[in-house]
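**Student:** just coords:
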């Protein structure tokens, strides 16, 4: 039987008028968590804090230990070095494990350019255990306490391979992205390094990632090492335990869908992660299309019990990670639209939730309102989060479209400082992508435009926004919807995008030998062939071929490895005075470096305040910026006072 869900008190507090960070710097420097690991005896929780620093320009990490009963404050164990990110720009999670006796723990840390394995004890002792000329990429602890670890290529071998390519020339095969700087054009493990496509769309890997790895076993008592056996090596690739069939039946009866099966109800939650906790019990998290998560306990005797529900995330840190669990509690990173990440203990006996660590301080004011909203779009219900200042009146509106997961920092990819926009008097709306039922890209764009159009109409009906002052921004598919909205409607007064747009050059950069996957995906998902064959379709879909339809200024803040894919859009926007481009060296698809993130946030804040409010920051360092924007081929934006008066007049006329 599923117990009736009751929002935990912490979530109720978070859903009240938002009290949260509002400056771009505060949003950038928020602390996240990852690497949650519970000791086998259930007494301790080890985890990593990750805090971007605009001073150092790095994501600084540290490992912490806290008693699972929450009776004492968290204790800082040691430095974890600077965080790395993958080829997409997602920060790589911390990696930690315990000895079987719970008397020591291990974690990976990158110190002085080397990623090694460190050993610590709950008493506080900490020391490097295994540090080599090659990075430890993965590790696990065997049941007898032995350590199994995987070594990548030596740093010297990587450097030699990169230099050899530079000297001898690079064969342009299916792994080579000609739009990216080929010699050390990415940041990998904290250093400029060469990178290649791995064959899965635009996913990337390091130059020597395909070389065989050395997998070693270290004896727990003698510290002797030998090559790991095949069974030992499997510990590095743990497979999830299958959920028992009675659980699946109980979940289905409760309206929860299995991940691998289609759901009849698109709003139904799906099984997200599951783990065994002993005595035949499983802790399972679910997630729905509004990116809301719940935690359940399943036991043969009691069935399915909901332990916690969130209007946002309950995870192990990041969207994809699972909570950690002992026999008495689950440990999750909780964050919602109005609540920054915090570490929580969820009791398996249903006795409640306890906050174990809350490093993101909330100011003592509540000048923003954060609310979940829904509205009708054809036969579907769209959903999202709106954050706005408390004062009455019609506000300018900023919209980002794709996915609204966790705390409202900057939408998917964290590019637009939503709370800073709201604190500046611009309502900010994040819209969750509507289910498209397998439709191709053009239909998905139209669905996105319909959701945006209906959202503006709904907020206009409620008297909250001025429909004549609407801006929009997006990353990845969200950027495509933003540009589709800009070229197929007159809704927008300003646009900002963070990703490449499809145009003929984009195709030819990527359709060479060995890139069959790209061509097939473009045909399957977008219905597009080669530009010289499907010229009419490319003209209809490519913003670069429809610049004449764009009636709002466009700010492009692109990673260097993508910027070269849209030369025609950049040239046509620039030549027509309709926008400008900023390119970020080494940046992947999702920008990760703190200083770059701060620059993006601040420029987007200035951009939308200028075009939606007529506001010019008096900072002398920004004189050139505003001179460029004033020189674009658009009328000077109204001042806030004029815009408000215009909005009031329009509102009054509608009421007659």
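**Tutor:** Now that the structure is in, tell me what you want to look at. From a predicted model like this one, the values you see are computed outputs, not experimental measurements.
**Student:** rest of the way, CA atoms for contacts and neighbours
**Tutor:** OK.
**Student:** identify each buried residue in the helix or strand encompassing residue 536, please.
**Tutor:** Secondary structure assignment for residue 536, by DSSP states H and E: helix 535-541. Buried positions in helix 535-541, judged by neighbour count with 16 or more other C-alpha atoms under 10 Å: 537, 538, 541.
**Student:** and the strands in the stretch 1-150 of the chain?
**Tutor:** Here the stretch 1-150 of the chain has its strands, by DSSP state E, counting those that start in this stretch, at 32-38, 44-53, 58-67, 75-82, 96-98, 105-111, 114-120, 126-130, 134-141, 147-154.
**Student:** for the second one, which outside residues touch it?
**Tutor:** In this case it means strand 44-53. 28-39, 58-68, 80, 83, 94, 96, 593-595 (C-alpha atoms under 8 Å, 6 or more residues apart in numbering).
**Student:** let's see that with 7 Å instead.
**Tutor:** Identification of contacts with strand 44-53 by C-alpha atoms under 7 Å, 6 or more residues apart in numbering yields 28-39, 58-68, 94, 594.
**Student:** below is structure B, check it against A:
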């Protein structure tokens, strides 16, 4: 049985989420997945399956229920609705929605000594009370993230804290009488100091990121304090040393659930890095109650490990393996006997896995299957779907997806998911767009989710969803990785060669038109796109990028003092001593005269300054280029209204250049007048209207 929903009644004074509960009516069995389906997809956990993060699932103390948030975009509110859900694992009853509303909680990122919003959602895992009768969780409203509580049996959710700082984590005390929560009290003082500094002018130093704004950013190191509040509400107080020792914060985004974790016997297990390299493999270990460590020597115990779980006296661990680690495999290791067995190996992407009495709970998705909650039987390895947050999409007609695999000359493995439109290809073959740079799980719109894959296919454009090869380095730490990656632009050359190899493999099939290729990407994918426009100027008929930051001026000036010093430590030339030879292989600005591909830029307002050099150079050389700037956005754009606009424009852009199609919608008439002028004149008009 696949569970559907029982919705909680709407409560006065809270944000409404009409699109989440109940699900929409099932779609027609002949319908194709369109941009609206992607925009309104319900999620559990991080939107991108390739993103490492703590599990969003919380198991009850008795192991019989699981709680989590289901998230869906609201175009009307230009925000996301979080719905708190509880699912009984011991029965076939439908999950219940206990609370909904609030605003998206964005994670902060550390960037060269400062901290700032990233645009990526933070993991919001609810916390069970010790008696299993209540849940505590974070909810954002009124410009602050606070602790809320709801009783499982029913009743209204209620706010428990009134913290002057955002709450970053919450859990219950062992006796259930108190809630512990984490804040950063120094933030308020630093913000007040910054406001006072404004009256005298901001000192331009390493705190300032010019592309973000003139206001100094807060420091990366900002101490965290643990506070307490009665579980029923009341006055907050600083936690005692004993209470602080009880608090176990979630691992940060980018980290996997690798322990240490314990079982009821007092054993512990975890996975440690085998060396100091940035992408070091992890090796599994267990520790007896007496403290004796047992390191697993079997081959499967070392590698790209993604989760470590105790279950029935065994250590269950999830391993990424196979070609370019495309496969998810669960193993069971018995450290006391030294035996191991494979439980399950699947091409599906498994994330967020936790141990429960009935086995293992995971979030599972595949290229043509959105995320679902499944249970894996630890005895037989069988999988059963417990909950599908998007049941109405089951009838959609999705195009064929074929996985292609190849190596570049360095021997680095890569893959691409080739998505073909339905029906027979045109005599000349399908046009094709490359979407980057990860292709794990359900195919949405690449990293950053801006290039909608299935809607492109529905318009008659094939897509190669490109999983880039690994970095060819064993360098230590972030600095070592960056130095190795940028030395002679080695990583860019490796990825470019892999991309070209993959395209040659696709074109050899005979059903793709090699004269009508498009290329797209954000972040690393945008760098791959820019590099390809320079080094394969006749290969692509159209391109689109979502960031454009690695240019001579942007690196040394727009990024601020800290970024300039950081890049100079890796051998990048200073702005006062321009080195065209260094930048020529990578810079759109220096290669603008030879760029032939029409380029669409859709960039956040805190990064578009870094794109102005390339945009201006292309425009001065009469090249077809257009740029849009999205306010209130970051490296990863999060606002649903903006994603809808980006989806629509990217679809229109590639249809226009690769297929010669024009949407007759009168609202888009000005857009097509500009693009037609770019096509006929070969460059950007000097005077362009809105």
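**Tutor:** Thanks, I have the structure now. Bear in mind that the values here come from a model prediction, so they are computed numbers and not experimental data.
**Student:** can you calculate the TM-score here?
**Tutor:** Once superposed, the chains reach a TM-score of 0.81 (TM-score structural alignment, normalised by the length of structure 1), with 577 aligned residues with a C-alpha RMSD of 3.0 Å.
**Student:** neighbours of residue 420 of structure 2, how many?
**Tutor:** By other C-alpha atoms under 10 Å, the residues close to residue 420 of structure 2 number 27.
**Student:** counterpart of it over in structure 1?
**Tutor:** Applying TM-score structural alignment, one finds that residue 420 of structure 2 aligns to residue 388 in structure 1.
**Student:** residue contacts, that match?
**Tutor:** Here residue 388 of structure 1 is in contact with 368, 369, 370, 422, 426, 427, 428 (C-alpha under 7 Å, 6+ apart).
**Student:** nearest to residue 617 of structure 1 among those?
**Tutor:** Distance to residue 617 of structure 1 across these (C-alpha to C-alpha) is lowest for residue 426, with 15.4 Å.
**Student:** measure how buried the counterpart of the closest one in structure 2 is and give me the count.
**Tutor:** In structure 2, residue 426 of structure 1 lines up with residue 461, judged by TM-score structural alignment. Residue 461 of structure 2 is flanked by 29 other residues according to other C-alpha under 10 Å.
**Student:** then residue 551 of structure 1?
**Tutor:** 20.
**Student:** that one and residue 468 of structure 1, how far apart?
**Tutor:** 13 Å (C-alpha to C-alpha, to the nearest Å).
**Student:** now residue 239 of structure 1
**Tutor:** For residue 239 of structure 1, the distance to residue 468 of structure 1 - C-alpha to C-alpha - is 53 Å.
**Student:** which stretches in the stretch 501-650 of structure 2 count as helices?
**Tutor:** With helices called from DSSP state H, counting those that start in this stretch, the stretch 501-650 of structure 2 shows them at 524-535, 552-553, 560-568, 580-583, 588-591, 612-620, 640-659.
**Student:** closest to residue 440 of structure 2 out of these?
**Tutor:** Across the helices of the stretch 501-650 of structure 2, residue 440 of structure 2 has its closest neighbour in helix 524-535 (14.9 Å, C-alpha to C-alpha).
**Student:** so the closest residue to residue 19 of structure 1 other than its chain neighbours is in which element?
**Tutor:** Distances taken as C-alpha to C-alpha, 6 or more residues apart in numbering put residue 366 closest to residue 19 of structure 1, at 4.6 Å, once the chain neighbours are dropped. Using DSSP H and E, residue 366 of structure 1 sits in no helix or strand.
**Student:** got the buried residues for stretch 568-581 of structure 2?
**Tutor:** Those would be 572, 573, 574, for stretch 568-581 of structure 2 by 16+ other C-alpha under 10 Å.
**Student:** what do you get for stretch 149-167 of structure 2?
**Tutor:** 149-152, 157, 159-163, 165-167.
**Student:** all helices for the stretch 201-350 of structure 1, in order.
**Tutor:** So, for the stretch 201-350 of structure 1 - with DSSP H, counting those that start in this stretch - the helices run 230-233, 245-253.
**Student:** the shortest one vs structure 2 - mean distance after superposition?
**Tutor:** This points to helix 230-233 of structure 1. Comparison of helix 230-233 of structure 1 with structure 2 after fitting gives an average deviation of 3.0 Å (mean C-alpha distance after the TM-score superposition for structure 1).
**Student:** contacts for that helix, please.
**Tutor:** Contacts for helix 230-233 of structure 1 (C-alpha under 7 Å, 6+ apart): 148, 215.
**Student:** next, the buried residues of it.
**Tutor:** 232, 233.
**Student:** next: the last one.
**Tutor:** Neighbour counts over helix 245-253 of structure 1 (16+ other C-alpha under 10 Å) mark 247, 248, 250, 251 as buried.
**Student:** ditto for stretch 165-182 of structure 1
**Tutor:** Buried residues in stretch 165-182 of structure 1 (16+ other C-alpha under 10 Å): 174, 175, 176, 177, 179, 180, 181, 182.
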